[in-house]
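K.L.:
Turn this into a model:
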Amino acid sequence: MEQVLMFATILAPVITALVELVKKTQKIPKKYIPFISFLIGILIGIVGYPFTDLGLTMRIWSGGLAGLASTGLFELVKKKNKVAK
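P.N.:
Purely as a prediction, here's the structure:
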């Protein structure tokens, strides 16, 4: 489980950047952003096989967790920037 969390921690900023790229290039309703983030996380987790020795199931879990975490990370930074202004 420790490897899953470590891999998810590494994936979260990458997924945040990819979701922002998708948001800037495609018109997507805000209510679908967490789902898009989750899907991108799963896809990146699957594609991440050269970087880890985790099995496919564990990479999918890591990607999904990272996708959900990246949505929370973005919202946290966004709220913090609003309070600072």
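K.L.:
rest of the way, CA atoms for contacts and neighbours
P.N.:
Noted.
K.L.:
so what's the residue most central in space within the chain up against?
P.N.:
Nearest to the mean C-alpha position of the chain, by CA atoms, centre = their mean, lies Gly67 at 2.7 Å. Applying CA atoms under 8 Å, 6 or more residues apart in numbering to Gly67 gives the contacts 12, 15-16, 34, 37-42.
K.L.:
now it: how far from Leu11?
P.N.:
Per CA to CA, to the nearest Å, Gly67 is found 8 Å from Leu11.
K.L.:
Now the second one, please; I'll put the structures next to each other:
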Amino acid sequence: MRARDGDGRDAAEAQAALGAVLPPVLAPDAVIYAPEIKYYSYRVPVDATWQSRDIPRLYVVGNAAGYTASLSAAALTGVIAARAIAHGASANVP
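P.N.:
Presented below is the predicted three-dimensional model:
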């Protein structure tokens, strides 16, 4: 799959391909968890709930966002995002 200027289509295509072999990932309440990725020099633009400023409803937590370097801080970003998702608190959701 080719990367495309951050429009989210590559992630949607990956989810559709995964759904072909594992249908539950296409459920409306499915959560997709990516493997650990460490980016220290690149920072994903996120809001206070760790939601991507570029792709609505995509939460980038842990070291992958580029803001944390410890396990405890990375874990806290997951807690913050989970609470935002559970409470529907993100202002970026249309």
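K.L.:
Could you get me the TM-score between them?
P.N.:
TM-score for the superposed pair, counting by TM-score structural alignment, normalised by the length of structure 1: 0.34. Supporting figures: 50 aligned residues with a CA RMSD of 4.1 Å.
K.L.:
circling back to that earlier point, go through the contacts of Gly67 of structure 1 and say which is closest to Thr57 of structure 1.
P.N.:
The nearest member of the contacts of Gly67 of structure 1 to Thr57 of structure 1, counting by CA to CA, is Ile42 at 10.1 Å.
K.L.:
How about the closest one, nearest residue that isn't a chain neighbour?
P.N.:
Gly63 (4.3 Å; CA to CA, 6 or more residues apart in numbering).
K.L.:
looking at it, that neighbour is touching Ala8, isn't it?
P.N.:
Yes: with contact defined as CA atoms under 8 Å, Gly63 of structure 1 reaches Ala8; the gap is 6.1 Å.
K.L.:
Look at those two and report which has more neighbours.
P.N.:
Gly63 (33 against 26; other CA atoms under 10 Å).
K.L.:
Now Ile33 of structure 1: which helix or strand?
P.N.:
Per DSSP states H and E, Ile33 of structure 1 falls inside helix 33-47.
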